[in-house]
Structure formats: C-alpha cells, structure tokens
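> sharing a sequence plus its predicted fold:
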Amino acid sequence: MAIQADPELQSVSPERQGRRPGKVIALLNQKGGAGKTTLATHLAGELALQGSRVTLLDADPQGSALDWAQRRLQSGQERLYGVFGLARDSLHQEAPQIALQADFVVIDGPPRVAALARSALLAADLVLIPVQPSAYDVWASHEMVQLITEARVFRPQLRAAFVINRRVVGTVIGREARAALADQPFAALETEVSQRIVFADSVAGGRLACEVAPQCAAAREVVALAQAVREVLR
C-alpha cells in the first residue's frame, strides 16, 4: 500500500512562495545493494530529528522506502517526515516545487533506470553515491560519475560525494576503498557507515537505528553523516 503525498505538498502556499527552497539530496547508485534506502530513510530521519522539515521521495520503482514508511505507520511509530512515491522522469520538475515546502528533500533513487536517475540529478543540489567497500562497487561507480558529469552541463552547481557504506567493522577494506576512490572526480565523505545488525532490525520495523538503540554506534554514524551533508551544502 503506497503512502500518498501530503496534501500541502501538492501546491505551494502563498506565504511560502517567497521562501528560499529547501535543499534536494539524491542518493544514487546504478548498482543495486549499495544501501541507498537505508541511508535515505536514516538521513531524512536524522535531519527531521534535528528540527528540519523533511520530505523523502521514493524514486525507486521497487518502492522500498514506501514499504518502510508503511511498516512505521502500521506499528504506530511517530511520523517524522512525509514519504511518497515519485518514480517518474518528471522528478526534476516536481521536486523543486516540493522543496518550497521543506528544508530538505531526500530522494531515494533508482538502480539501473537511467531516465529516472538523470531526472533526479537535474533536481538535486547534492548527490550522494553510496558505495560498499569492494572493488566491484568502485568499478560500478564509473557509470554514475558519467551521469553526474553529463548533468553538470545543465547544473554546474551540482555537488557530489561518495559515501562508504556497509563497511565491515574491524577491517582495512574501508581504507582500501577510499584509496580506490581517490582517482574519482568527487571526494568521499570522511564519515563512513558500517555494516551493523541494528540497521536491519530497525528497517524491518519501520524504525531508525537511534530508535532501536539510542546510544549505538550506528546512530552516531548517522548523526555524523547528517552533519557532513549539512557542511557540504553550506
């Protein structure tokens, strides 16, 4: 069951028309399994917990973020931010209108759908590229880099950064991945997000890691990620 857009997001209220639009953050990777949806829901949640008005757009035809939001609704959890599906290539036209009603718009992008990915790029102020610390993920990122390079022809102000995600705690693979990304035209955020059971447990119940275990390392990593994103967007 899809969660519909908030009615107030369907049009821009008169008092908001003169307001500077919120920032649009797109999480994109043409390789599946990079953890986009987990990062998108947690990043949106942390920004909302910090007091920002946030909307998450599920632009993945699989609708995983919508499923997460539905589980949250069914379990009676507090609604932190609006989530609705927008898996169509008019995303770049609709997301800026939604941004007039939010401080941040987070887009959970699609894997392997080039038209949707291009539309998300044209809507975004910042693109985060989640990569797992493996050679396969680094190699697969070249396609995303090419799409961003093309988008910058139309949006030269578009910013992009890699996020090392699902790093296995206690290994050196993360450092090796960071070294492999050094030749890319975009930097990798210093903040890394590790592979932790609490992420899987929280997603299954439509919750955030900080709601399952407030003082856990995963929650601290998400806070650091949100801070890094704010700094990039300043």
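That came through, no problem. Given the structure is predicted, the values throughout are model-derived calculations rather than measurements.

> contacts and neighbour counts: CA atoms only from here.
Fine.

> which elements pack onto the longest strand seen in the chain?
Ranked by residue count and defined by DSSP state E, the top strand of the chain is strand 159-167. Secondary-structure packing of strand 159-167 (3 or more CA pairs under 8 Å, 6 or more residues apart in numbering; DSSP states H and E): strand 126-131, helix 173-181, strand 193-194.

> hey, where'd the helices end up in this structure?
36-49, 64-74, 91-99, 114-123, 135-151, 173-181, 197-204, 209-212, 217-233 (DSSP state H).

> for the first one, give me every contacting residue.
Counting contacts by CA atoms under 8 Å, 6 or more residues apart in numbering, the residues outside helix 36-49 that touch it are 27-29, 53-56, 64-65, 80-81, 104, 106-109, 130, 199, 203, 208-209, 222-223, 225-226.

> find the centremost residue of the protein, please.
residue 40 (3.4 Å; CA atoms, centre = their mean).

> return the most buried member of the helices and strands packed on strand 159-167.
Across those, averaging neighbours per residue (mean count of other CA atoms under 10 Å) puts strand 126-131 on top, at a mean of 25.

> residue 218: how many residues sit nearby?
21 (other CA atoms under 10 Å).

> name the nearest residue to it, ignoring sequence neighbours.
Distances taken as CA to CA, 6 or more residues apart in numbering put residue 209 closest to residue 218, at 6.5 Å, once the chain neighbours are dropped.

> residues contacting the one you found?
42, 198-199, 201-202, 216, 218-219 are the contacts of residue 209 under CA under 8 Å, 6+ apart.

> how much space between it and residue 99?
Distance of residue 209 to residue 99, computed by CA to CA, to the nearest Å: 26 Å.

> same deal with residue 221?
26 Å.

> so which of those two has more stuff around it?
Regarding residue 221 and residue 99, a neighbour count based on other CA under 10 Å identifies residue 99 as having more, with 23 against 15.

> hang on, the more buried one packs against residue 23?
Yes - between residue 99 and residue 23 there is a contact at 6.8 Å, judged by CA atoms under 8 Å.

> now do the shared contacts for the two.
Joint contacts of residue 99 and residue 23 (CA under 8 Å, 6+ apart) are residue 105.

> circling back: how about the helices of the chain, which one is nearest residue 85?
helix 64-74 (6.9 Å; CA to CA).

> residues making contact with that closest one?
1-3, 37, 41, 58, 78-79, 83-85, 108, 203-207.

> of these, which belong to strands?
Members of the contacts of helix 64-74 lying in strands (criterion: DSSP E): 58, 83-85, 108.

> and here's the other structure:
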Amino acid sequence: MILVVGNTKGGVGKTTLAVNLAIARALDGRDVLLVDGDEQATAIGFTELRTEQLGRPGYTAVSLHGAAIRTQTRQLAPKYADVVIDVGGRDTGSLRAALTVADTVLIPVQPRSFDLWAIDNIAALVREAREINDRLRAVVVLNAADAQGADNDAAAEALGEADGLEYLPTPIGRRKAFPNAAAGGRSVLELTPRDPKAAQELAAMVKAVFV
C-alpha cells in the first residue's frame, strides 16, 4: 500500500504521524519504505537519529522530491509491502506527484479554525488527483486533539462535511509521548514507559488507514 501523509497546511504533525505509521507497520513485520518528500528533510533526520540510537531503523528511507516521487515510487513500490510518503505543508509539486501514485492520503488536521479553513485547499487537490488516480482514498483525522472540550466535536462535524474526504473517528490526542519518543528516535509504540493512550490511538489509526 502507498500512503501519503500530507496537507497544504503546515504544522499539523504530518512527519510525526508518518514516522510512527512507518514504524508501526515495520513492527508488524512489514517491509516498509519511508519517502521523505519534504525539503526540510525531517523524516530523514529522524531516521538518522533512530539509526544512531538503535543501530538500524527497521525500514528503508529515501529522499525524493517533485516528479521523482511519482516515477521512483512506482519503481520502488513493488519491492515493499508498504510505502509511506511524508510531504511538506504546502501546495507543492511533491504533494501533487505523491497524490497521483497513492492508494490513500491521510490528512491530519488540528482542531483549530485556521486548520479547518484550509481543508478546502487539500480537498481541491484530491479532486484534481482523482482525474489521474481514480482509486485515491482520502481520509482526514484530528491530530493533537484536545483532551476535552467541544472543539474536537465541532471540528469532527466540520471535517465530516468536507467534500470528497472521509473522516476517520480515530483522533490522536495532544500527548507528550509523541515528542518524547521522537527525541529518542522512537515511535510511541517503543517508548519506555509506554503511554497506553498514545499507543492505543496510534494502533487504532493504523487499523483504520491500512484496510
């Protein structure tokens, strides 16, 4: 399966989800390719840290940009069970190329007004991509959701009405476990002591995305 984690809005936690999803699949015994399509190269930097800390990342990581994401992902995908592509938070050639080869795009959105207002932009890109890639599944999920309050419910209702997007009822809370794990080159599934809520939320998302 080829999964893109992307949004035209920056700062929504795309790379954090991408590396955690890649590791989760690798821990399940899958051969995973992580493609860093962001010019900031955060996923590659994380992988280098993970290799320093653990000796090996457990997955393969490459950096690709622009049209190379489309051409080289097509060539590499048959060698792997899963491909996870992390792209930057803008309308870029890398994001557009990734959408043309993906089976699914996961769109993380924080329950904040600016994030919700930007959802129409990525929805428009999904519609354009489907003219080339009619199998593209587009799912949107709340990331860094509030522990309590009405904002999550209001955001979920708004996202459920987004044209052409499927809302996943598997929110990821705003939990320190994610940055704490990343600082050590790890997923929340590998954190000691484990944060059970973070691990459960990630596991639920993996199950919902990789169907």
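That came in fine, so what should we check first? Just so you know, these numbers come straight off a predicted model, no measurement behind them.

> which one of the ones in strands among the contacts of helix 64-74 of structure 1 is nearest to residue 143 of structure 1?
residue 108 (17.6 Å).

> what's the match for the closest one in structure 2?
Using TM-score structural alignment as the criterion, residue 108 of structure 1 maps onto residue 86 of structure 2.

> could you do residue 27 of structure 1 as well?
Under TM-score structural alignment, residue 27 of structure 1 pairs with residue 5 in structure 2.

> what does residue 65 of structure 1 give?
In structure 2, the residue matched to residue 65 of structure 1 (TM-score structural alignment) is residue 43.

> same deal with residue 80 of structure 1?
Checking TM-score structural alignment: residue 80 of structure 1 goes with residue 58.

> give me the nearest residue to that match, chain neighbours excluded.
residue 26 (6.3 Å).

> what's the burial count for that neighbour?
Residues near residue 26 of structure 2, counting by other CA under 10 Å, number 19.

> residue 103 of structure 1 too?
Here the number of neighbours of residue 103 of structure 1 (other CA under 10 Å) works out to 19.

> try residue 72 of structure 2
Neighbours around residue 72 of structure 2, by other CA under 10 Å: 12.

> quick one: distance of stretch 161-174 of structure 2 to the chain centre.
The chain centroid and the centroid of stretch 161-174 of structure 2 are separated by 13 Å under CA atoms, centre = their mean, to the nearest Å.

> cool, stretch 62-74 of structure 1 as well?
15 Å.

> repeat for stretch 115-125 of structure 2
With CA atoms, centre = their mean, you get 16 Å for stretch 115-125 of structure 2.

> how about stretch 123-133 of structure 2?
Relative to its parent chain, stretch 123-133 of structure 2 has a centroid offset of 18 Å by CA atoms, centre = their mean.

> what range in structure 1 matches that stretch?
Using TM-score structural alignment, stretch 123-133 of structure 2 lines up with residues 145-155 of structure 1.

> what comes up buried for that stretch?
Buried residues in stretch 145-155 of structure 1, counted by 16 or more other CA atoms under 10 Å: 145, 148-149, 151, 155.

> residue 178 of structure 2 - nearest residue in space that isn't next to it in sequence?
Once flanking residues are discounted, residue 178 of structure 2 sits nearest to residue 188: 5.9 Å by CA to CA, 6+ apart.

> hmm, back to that, mind listing what the match of residue 108 of structure 1 touches?
Counted by CA under 8 Å, 6+ apart, residue 86 of structure 2 has contacts 4-6, 14-15, 18, 34-38, 43.

> from residue 172 of structure 2, how far off is the residue nearest to residue 58 of structure 2?
Separation of residue 26 of structure 2 from residue 172 of structure 2 (CA to CA): 20 Å.

> repeat for residue 79 of structure 2
30 Å.

> next: residue 107 of structure 2.
Residue 107 of structure 2 is 12 Å from residue 172 of structure 2, by CA to CA.

> can you pull the residues that touch both of these two?
In contact with both residue 107 of structure 2 and residue 172: residue 141, using CA under 8 Å, 6+ apart.

> pull out the buried positions in stretch 218-227 of structure 1.
For stretch 218-227 of structure 1, using 16+ other CA under 10 Å, the buried residues are 218-219, 222-227.

> tell me the counterpart residues of that stretch in structure 2, please.
Under TM-score structural alignment, the match for stretch 218-227 of structure 1 is residues 198-207.

> how big is the offset of the matching stretch relative to structure 1?
Here the mean offset of stretch 198-207 of structure 2 against structure 1 after fitting is 0.8 Å, by mean CA distance after the TM-score superposition for structure 1.

> related to what we said a few turns ago, would you mind finding the match for the residue nearest to the centre of structure 1 in structure 2?
So residue 40 of structure 1 corresponds to residue 18, using TM-score structural alignment.

> ok, now residue 179 of structure 1?
Checking TM-score structural alignment: residue 179 of structure 1 goes with residue 157.

> and the gap between that match and residue 207 of structure 2?
Residue 157 of structure 2 is 22 Å from residue 207 of structure 2, where distance means CA to CA.

> do residue 186 of structure 2 as well
Using CA to CA, residue 186 of structure 2 is found at 20 Å from residue 207 of structure 2.

> one more: residue 174 of structure 2?
Taken as CA to CA, the span from residue 174 of structure 2 to residue 207 of structure 2 is 20 Å.

> which parts of stretch 67-86 of structure 2 are buried?
Going by neighbour count (16+ other CA under 10 Å), the buried part of stretch 67-86 of structure 2 is 68-70, 73, 77, 82-86.
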